[in-house]
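Undergrad: coords below, sequence missing:
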C-alpha cells in the first residue's frame, strides 16, 4: 500500500471515530461499506429531472407576486443553473382550458365554443400563456432540453360535462354520449395548434405533449377523467394528427395517473386498444397515492414520474430534522428509489417556485424574499450531474441503510450517488467494474444539515487502495454524497 494511502486511511478513521463518538459513545467500530459499481450492466437511459410552473406560477416568478428582477434571476438560477442551482433539464408547462386568467386559471387558446366539432375553431394567442412563454425561453438559455406541454383538460365545450372543471370526458371517446357530437379530432387539432403557436410565434419547439392529468380524479379545478381504454382511443386520433400536421417528431406522453398503482391499471387498459401503446414515447405517472416501487410492464422505453410533492406539510426547508415527509433526505430517497425500483428516466417535482405556505414547491416566494428548501438540493445531487443521455448502471451496497445508484455519463464518466440513512458516518470503499473509472479524478459533493451541494463537504476522496478498491471516501450520517469521476 502506498504511503499516501496509509496517511489517508489513518486520517479517515480518525474523522469517522470522532464523528461516531459524538453521536453514540466511545466504544464503537467504524462501519466500512463496500460499494460495487458495474459499468457493464446497463439499465434505463436518463432524460433528466425537472419541475412545473403551471397555473400561473410562471407569472409569480415573473413578478406577479412582487418578485424583483434580481430575485427573479436568483429563482431561475436556483432551478436551472449548473453552477449555483439544480440544473434541471425538463420543464413541464400547462396547456390551458379555461375561459380566462381569473385567479390562477390557465386560459385556453380557443375559449369560445365555435358551435360544434366540425366548425372552425376561434383560436387566439396572447404571446404570454400565463408567463410560460417567458419562463420557457429563460429555461432554454440555461440548457433545459425537454419542454413538456401537458393539458389538465380539454375546453369545457369539448367534454361530456360541458365544463373544463369537475371531471367529464372528451366527447366521442369510448363510453361517452354527447349531444354536441364527437370532439376527438377537434381536441387533437387544438393540441396541434398550441404546438404551432409556440413554434411559429415564439420560436420554441415543444418536445413532449400530453393530453391528460390525473384522469382517475374528479377535481374542482381544470380536470378531465379518462380510463386507459378512452386514452388509447384518443391516441389513435392524436398520433396521426401530429404526423400529418408536421409535428411527428413531438413525443407523446400519457397518462399522468395520481399514483403508481393507478398508473399500472390505466396502462393495462390502454394496452388493450390496438396500436395505442405504440404511439407513446413516454409513459407517465405521479407518486401521490402510491410511490414508484415497481417497473411498469410495457414496451415503452421511457417512464417518467411527472408530478409529486408534499402537499400537506407546512413549509419546511430542513434536510433532516423531525423525519417529516417534506424534508430533503426523504426526497433524496424517493428519487433514488424511483430510479432504481421503477426504472424512471425522468423525475419531476410538482412546482419549482411559488408563493405558498406548504411544501408544494422547492422554492418559496414571500414578497421579494426567496426561501430555498433542502428538497431542491436533494434533486440537485442528481440533476446537476446526471444529464440527459446518461445510463443507469448496476450499483450495490453491502449495507442496507446505505443506498446507492450509479450512472455512466454521455462522455464515459461515472456518477455514484450514496445516501447514508444511518446516524453514523461510514467509510465507503468503491470498486468499479467493466470499464473506465479506476484511478481517475474523483470529486465529491455533499448535502446534509450543514451543506447544500458542497464540493468535498470537508471530506477528502482518495484513489486506489487494496482489495480491489478504486476510490474511497467518508459519507457522514444522514447525508447524501455524489462521487463524480
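TA: That came in fine, so what should we check first? Quick caveat, the model's predicted, so the values are computed rather than measured.
Undergrad: Going by C-alpha atoms from here, please, whenever you check contacts or count neighbours.
TA: Will do.
Undergrad: all strands of the stretch 1-150 of the chain, in order?
TA: Counting by DSSP state E, counting those that start in this stretch, the stretch 1-150 of the chain has strands at residues 32-45, 48-52, 90-95, 146-151.
Undergrad: buried ones in the longest one?
TA: Of the residues in strand 32-45, those buried under the neighbour-count criterion (16 or more other Cα atoms under 10 Å) are 33-39, 44-45.
Undergrad: what two of those residues are the furthest from one another?
TA: 33 and 45 (27.1 Å; Cα to Cα).
Undergrad: then this one, side by side with the first:
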C-alpha cells in the first residue's frame, strides 16, 4: 500500500465543499501534491491524429510541419493514422503525407476499412465478410501495400486488420467477429514489415479484445491492442499488460454532433460550448493515460472542429486551432519514451493530474475541471532546478510562465476550466 501524505488543510476542505471562514480571515485553497517518480507505469508511445481518409485531401507539407513539429505554434503529434485503401489506385494519395511524418520520426498507423471487394462474401466494400479461403490473400494484399509504400520512400510502422470490425455502417466496412479475427491471425501467411494492431473495435470492447489475447497462438501474431471510444471503452486491460502488449486508442471524435444531418453548424456554437467539449476530449486523454494506455490518436487532425483549420465553418485553412493547442499539452510536451509516474494528493476535488518523466525532466499535465481558480497548488517530491508552466483555456492559448522554485517545491494557481503543462527540470 502506498503511503498517502496528508496534503490539505482543514480550511481547504471546507472551502472545497462550499463552507466559508469568518469574514476577517481570507479564503485559501491549499493543496499539496506529492510526485512519486519511484512508482512507474506505462511508457508513452505518443499522441496523434488522422489523415483525411477518403478523397484526395491528404495532409500537405505545410500542415504536416505544424502537426508534427515541436516549435512554437506546432502541435508535436508523434503518431499519424492513414487509410489502407481497398483500391490500389488510391495508395499513392497518402505517400507524400506519410513521408512528411517519416521525416519527423512520427509513427504511422495504416487501418483498412475493408478488404478488396473481390475477397469478400458480398463482392462489395460495404459490409459483408472476408471469406476464410481468402485470409492469406488479404495478408498478401496488406504486404503488397507495405511494400508499395516502402518502395516510394514512405514507411508504415503499424498496420491494423480492420477498422471497427464490430460496427455495421452503410459505408466502407467489413464485419468481423472475434472468432473470425482469431482464425485470420492463425491462418497461413504472415504480415511482414510492420507491427500488427487489433481489433480496433468501436468502443474498445473488452470481450472482443480479451478473446484475441486469450488464444495463445493468435496473441503471438499481433503486437498492439487497439480500439476506439465511441460509447465507452476506457479502462484497464490486465491481459494486455500481462502479455506486454502496447495499448493504443486509435480513434475518437467530438464535434458537437455537427456531422449529423440537420444539425446546427459549428460556427453557430459559442466558444464556451466548443471549449467545454475540448475539456471533455482532454479528460478522455487523461483517463486513457491513467488506464495505462500507451497511445491516444484523435480523428482528423485537420478539420474545422479539430487541431488545424480546413477553411470551413469560419476557420482559416492551415491555422492551428485552440483545440489543437489544448491537445498539444500532451502531444508536444509528453514525448515518446516518457514514462508515466505516480502522483498523490488528498482533497483533489477538481484537478486531474498525470505526471511523466524522462531523465532529468518531469512533465505534469493538469486539468482544472472547476469553473474557478484552484490556488496555491504545491508540487513536492522532486529536486527542481527550474520550472515552466503553459496554460490554455477558453480565452488563453499556451500562456507561458516561469515559476519560482522554493524549498524544493513548485507552486501554481490553475485557472478554472483550463489545461496546464508544468515542465520541471531536476
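TA: Looks like it came in fine. Model, not experiment: these values are computed from the prediction.
Undergrad: What does the superposition give as a TM-score?
TA: With the length set by TM-score structural alignment, normalised by the length of structure 2, the two chains reach a TM-score of 0.84; 387 aligned residues with a Cα RMSD of 2.6 Å.
Undergrad: Reformat the strands of the stretch 1-150 of structure 1 as TSV; add distance to residue 240 of structure 1.
TA: Formatted as TSV, those follow (distance: least, Cα to Cα, whole Å):
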stretch	distance to residue 240 of structure 1
strand 32-45	27
strand 48-52	28
strand 90-95	20
strand 146-151	18
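Undergrad: Residue nearest the middle of structure 2, spatially speaking?
TA: Closest to where the C-alpha atoms of structure 2 average out (Cα atoms, centre = their mean) is residue 296, at 2.0 Å.
Undergrad: Map that one onto structure 1.
TA: Under the alignment (TM-score structural alignment), residue 296 of structure 2 maps onto residue 347 of structure 1.
Undergrad: now that match, what's its secondary structure?
TA: Three-state assignment for residue 347 of structure 1 (DSSP: H, G, I helix; E, B strand; the rest coil): strand.
Undergrad: And the helices in the stretch 51-200 of structure 2?
TA: Using DSSP state H, counting those that start in this stretch, the helices of the stretch 51-200 of structure 2 run over residues 61-68, 95-103, 135-151, 178-186.
Undergrad: got a list of what residue 293 of structure 2 touches?
TA: Contact analysis of residue 293 of structure 2 by Cα atoms under 8 Å, 6 or more residues apart in numbering lists 42, 44, 246-249.
Undergrad: how close does it sit to residue 345 of structure 2?
TA: 22 Å (Cα to Cα, to the nearest Å).
Undergrad: before we move on, what about residue 90 of structure 2?
TA: Taken as Cα to Cα, the span from residue 90 of structure 2 to residue 345 of structure 2 is 52 Å.
Undergrad: Have a look at those two and say which one is more surrounded.
TA: Using other Cα atoms under 10 Å, the more surrounded residue of residue 90 of structure 2 and residue 345 is residue 345, with 19 against 15.
Undergrad: Now which residue in structure 1 aligns to that one?
TA: Match for residue 345 of structure 2 (TM-score structural alignment): residue 397.
Undergrad: same thing with residue 57 of structure 2?
TA: Looks like residue 57 of structure 2 aligns to residue 59 there (TM-score structural alignment).
Undergrad: tell me, how many neighbours does the residue nearest to its match when sequence neighbours are not counted end up with?
TA: Residue nearest to residue 59 of structure 1 in three dimensions, not counting chain neighbours: residue 131, with 4.9 Å by Cα to Cα, 6 or more residues apart in numbering. Other residues near residue 131 of structure 1 come to 21 when the count uses other Cα under 10 Å.
Undergrad: Give me the distance between the residue in structure 2 that residue 131 of structure 1 lines up against and residue 150 of structure 2.
TA: If you follow residue 131 of structure 1 across to structure 2 using TM-score structural alignment, you land on residue 93. Separation of residue 93 of structure 2 from residue 150 of structure 2 (Cα to Cα): 14 Å.
Undergrad: re earlier: switch the helices of the stretch 51-200 of structure 2 over to TSV; also include mean neighbour count and distance to residue 200 of structure 2.
TA: Shown next, in TSV, are the helices of the stretch 51-200 of structure 2 (neighbours: other Cα atoms under 10 Å; distance: least, Cα to Cα, whole Å):
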stretch	mean neighbour count	distance to residue 200 of structure 2
helix 61-68	21	24
helix 95-103	20	21
helix 135-151	18	16
helix 178-186	19	11
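Undergrad: As a markdown table, these with distance to residue 391 of structure 2 would be great.
TA: Shown next, in a markdown table, are those (distance: least, Cα to Cα, whole Å):
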| stretch | distance to residue 391 of structure 2 |
| --- | --- |
| helix 61-68 | 19 |
| helix 95-103 | 27 |
| helix 135-151 | 39 |
| helix 178-186 | 43 |
